[in-house]
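A.B. asks: no sequence for this one, just the structure:
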């Protein structure tokens, strides 16, 4: 028995049930609107998928309307999270919105709600996977440059905060701390940019070395059908001898272009996920510099000692929370957990260098 059976006098739904159904109704309407807004910024298959999700949310809406009957009342707004997603969807329609929508679907209350059907709970679970698939495309396009940007900003924040608080704790002058911070900013940004370029470019070159030569496709029609050396290509790719032989026969029979017609897209996806060396280098340089400049600001403004250290820590703390939350949003995880983790790691490193600065300053090193 659910609480909808325990209304006043034992008749009709209880007030708690009505309020809960109205909340579900408002959220379903808001989620359908989010998917329609996102669809308005897409074309082709992605648009069709998003409109299908909106239609599914409309079916759920009808379920709550049927339960409410005359108790529907005035239209309500969805919860804060859903309204935020809707706001972003109307203005951006980016991968971040899809990541938020994925997170929202994962928090569906229908599994534990006795008034939601099993089909509705299953729908929400599937919706999470559908949105995850849509978001994956954007994540693949973004991940290489985004990785360099996040790592660059985080490294700049943590390394330069550690540098300036350690120097300041040792007792050197404000001018020396400022110069050390600026030197750390420039050296770190150049190092990060160069390192990212080499890393990404090397990875792309490794992928290119493993990719099939397009010219191979042009010689298929000249292969000796009896010898069928095309089968060796498939065996080298991991197929058994029988599987490779059958596949090669099919390819030669139909003259399908190339032994890698099936996996060409996979190579493109891998390159897309890695990004370009130049893009990663520029992102890493700029974001490291933008992060590294923050702990230097108090010293550039003339602050000294404990006041400067606390001010730098506060500025960097907010920045670490922001970068951590951004990572959490993009990955579909919990932004608060990611933000706190980032903050704890950054402050942990800064605390160690601060203590070392005190020790070296006291020892007169």
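C.D. replies: Ah, there it is. Since the model is a prediction, treat every value here as computed from it, not as a measurement.
A.B. asks: can we go C-alpha only for contacts and neighbour counts from here?
C.D. replies: Will do.
A.B. asks: Number of residues surrounding residue 186?
C.D. replies: Number of residues near residue 186 (other C-alpha atoms under 10 Å) recorded here: 16.
A.B. asks: swap in the one 5 residues further on?
C.D. replies: As a burial measure, residue 191 scores 16 neighbours (other C-alpha under 10 Å).
A.B. asks: Helix, strand, or coil at the residue lying closest to residue 324 once chain neighbours are set aside?
C.D. replies: Setting aside the residues directly before and after it, residue 324 is nearest to residue 339 in space (C-alpha to C-alpha, 6 or more residues apart in numbering), at 3.8 Å. Each residue gets one of three states, and residue 339 gets helix by DSSP: H, G, I helix; E, B strand; the rest coil.
A.B. asks: May I ask you to confirm that residue 339 is in contact with residue 328?
C.D. replies: Yes: because the distance of 7.5 Å satisfies C-alpha atoms under 8 Å, residue 339 is recorded as touching residue 328.
A.B. asks: before we move on, back to that, do you know how far the residue nearest to residue 324 is from residue 291?
C.D. replies: Applying C-alpha to C-alpha, to the nearest Å, the value for residue 339 to residue 291 is 16 Å.
A.B. asks: Kindly report the same for residue 365.
C.D. replies: 29 Å.
A.B. asks: Looking only at neighbour counts, state which of these two leads.
C.D. replies: residue 291 (26 against 8).
A.B. asks: residues contacting that one?
C.D. replies: By C-alpha atoms under 8 Å, 6 or more residues apart in numbering, the residues touching residue 291 are 152-157, 319.
A.B. asks: wouldn't residue 77 be in contact with residue 30 here?
C.D. replies: Yes: in this structure residue 77 lies within contact range of residue 30 using C-alpha under 8 Å: 7.5 Å.
A.B. asks: what do the two both touch?
C.D. replies: Between them, residue 77 and residue 30 share the neighbouring residues residue 83, with contact defined by C-alpha under 8 Å, 6+ apart.
A.B. asks: The two: which has the busier surroundings?
C.D. replies: residue 30 (23 against 15).
A.B. asks: try this one next to it:
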């Protein structure tokens, strides 16, 4: 083997430091988990340790003193040690996706394949948390974004028409309260209705209790599965399997695992995705109010005219960028793109209402 160049040594040391830092992230996350999730995260840490050993072997006597890993891994390790949340798992997923071993001729094909599989493992772990968050998180994101955009549009629309500062402030506070109450009530009714719809569509325990008394030769249970979308042959086969294992089916019902059999999803899964009606309502109310207060703050602090409008626009733009980035990170998408999308939507709404306000003010309406 030829003597490695200084650039090779620097690259190998960087990979070594990153692998050690990534292993530390998974160990920190494992410290906040139990059971199977803990075992999976520790296995990922061991795999990163094997990758680190590869770079140590290449470096040999040139390994040098331990180096700090990339800043993103150091941030991840800090977050994992203190939170261990789905947010950290989403960041870890993005870090795995960005792995570059496919184009590094000193990394083995196995290492490159490992990194891609690691991304899917972390994606699956994060998906559990995302599923638990999904109902309330949707309401929170929607509420914050709606509060920011709608109240900014309301405030600058009224301000552009030449309205007095006290009227603008009163309008903004009224918009905050009315919007927050409307959002909270709407989310409660929406989620409550969806949960009731799911409950009405799930199998009845009474039907399961009747299974032992079915006429096995007629096997009317197959009609249930045909109604759910199975073919006649598939329904007959599945019905025979269910009747042959009634004890297991009864246990599923006792523990709330009411599977639809067609989709493989359970009632508990569906309700988890929808979320809690009260949780969604409170989340939507609070986040709408927190977003809607931002464009009002300049007026609360005594600013007026174009200065107040400018400060409100800048503050709302920063908040939209932040919420968009957080949504991108948790969803596993590119945070910058999500942030700019949020900003663009808000900018269009604000520009339209400001233009209309200016038009109405100039015409004396």
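C.D. replies: Right, received. Where do you want to start? On a predicted model such as this, the values are computed, not experimentally measured, just so you know.
A.B. asks: one step back: now, among the contacts of residue 291 of structure 1, which is nearest to residue 90 of structure 1?
C.D. replies: Residue 90 of structure 1 lies nearest to residue 319 out of these, by C-alpha to C-alpha, at 26.4 Å.
A.B. asks: What residue in structure 2 is paired with the closest one?
C.D. replies: In the superposition onto structure 2, residue 319 of structure 1 corresponds to residue 319 when matched by TM-score structural alignment.
A.B. asks: Remind me which helix or strand that match belongs to.
C.D. replies: Using DSSP states H and E, the element containing residue 319 of structure 2 is helix 305-331.
A.B. asks: which ones are touching the match of residue 319 of structure 1?
C.D. replies: The contact partners of residue 319 of structure 2, by C-alpha under 8 Å, 6+ apart, come to 148, 291.
A.B. asks: Next, the buried residues of stretch 261-279 of structure 2.
C.D. replies: Using 16 or more other C-alpha atoms under 10 Å as the burial criterion, the residues of stretch 261-279 of structure 2 that qualify are 266-267, 271-272, 274-279.
A.B. asks: Just give me the match in structure 2 for residue 55 of structure 1.
C.D. replies: Correspondence of residue 55 of structure 1 to structure 2, assessed by TM-score structural alignment: residue 46.
A.B. asks: same question but for residue 133 of structure 1, I mixed them up
C.D. replies: When the structures are aligned by TM-score structural alignment, the residue of structure 2 matched to residue 133 of structure 1 is residue 124.
A.B. asks: so how far does the strand or helix carrying its match sit from its counterpart in structure 1?
C.D. replies: Element membership for residue 124 of structure 2 (DSSP H and E) is helix 109-160. Superposing on structure 1 and averaging over aligned pairs (mean C-alpha distance after the TM-score superposition for structure 1), helix 109-160 of structure 2 comes out at 0.6 Å.
A.B. asks: So which elements touch that helix?
C.D. replies: Packing partners of helix 109-160 of structure 2 (3 or more C-alpha pairs under 8 Å, 6 or more residues apart in numbering; DSSP states H and E): helix 35-59, helix 86-97, helix 165-200, helix 267-274, helix 277-292, helix 305-331, helix 335-363.
A.B. asks: okay, the angle between that helix and helix 305-331?
C.D. replies: Comparing the axes of helix 109-160 of structure 2 and helix 305-331 via axes from the mean of the first three to the mean of the last three C-alpha atoms, to 10 degrees yields an angle of 150 degrees.
A.B. asks: Report how many residues lie close to residue 349 of structure 2.
C.D. replies: Using other C-alpha under 10 Å as the criterion, residue 349 of structure 2 is surrounded by 15 other residues.
A.B. asks: and the aligned residue in structure 1 for residue 113 of structure 2, what is it in contact with?
C.D. replies: If you follow residue 113 of structure 2 across to structure 1 using TM-score structural alignment, you land on residue 122. Applying C-alpha under 8 Å, 6+ apart, we find residue 122 of structure 1 in contact with no residue.
A.B. asks: and if you look at residue 223 of structure 2?
C.D. replies: Neighbouring residues of residue 223 of structure 2 by C-alpha under 8 Å, 6+ apart: residue 235.
A.B. asks: Which helix or strand contains it?
C.D. replies: If you go by DSSP H and E, residue 223 of structure 2 is part of helix 221-227.
A.B. asks: Just tell me the aligned range of the next helix or strand after that helix in structure 1.
C.D. replies: Once the chain leaves helix 221-227 of structure 2, the next helix or strand it forms, by DSSP H and E, is helix 232-244. Mapped onto structure 1 using TM-score structural alignment, helix 232-244 of structure 2 covers residues 241-253.
A.B. asks: compared with structure 2, how much does that stretch deviate?
C.D. replies: Per the superposition on structure 2, stretch 241-253 of structure 1 and its aligned residues are separated by 1.8 Å on average (mean C-alpha distance after the TM-score superposition for structure 1).
A.B. asks: Give me the residues contacting that stretch.
C.D. replies: By C-alpha under 8 Å, 6+ apart, stretch 241-253 of structure 1 touches 220-221, 225, 228, 230-235, 257-259.
A.B. asks: Mind picking the two most distant members of the residues you listed?
C.D. replies: 221 and 235 (19.8 Å).
A.B. asks: Please identify the helix or strand for residue 219 of structure 2.
C.D. replies: When the helices and strands are read off by DSSP H and E, none of them contains residue 219 of structure 2.
A.B. asks: Just give me the match in structure 1 for it.
C.D. replies: Structural correspondence for residue 219 of structure 2 with respect to structure 1 (TM-score structural alignment): residue 228.
A.B. asks: ok, its match - contacts?
C.D. replies: Residues in contact with residue 228 of structure 1 (C-alpha under 8 Å, 6+ apart) are 245, 248-249.
A.B. asks: again, 10 Å this time
C.D. replies: Contact partners of residue 228 of structure 1, counting by C-alpha atoms under 10 Å, 6 or more residues apart in numbering, are 245, 248-249, 252.
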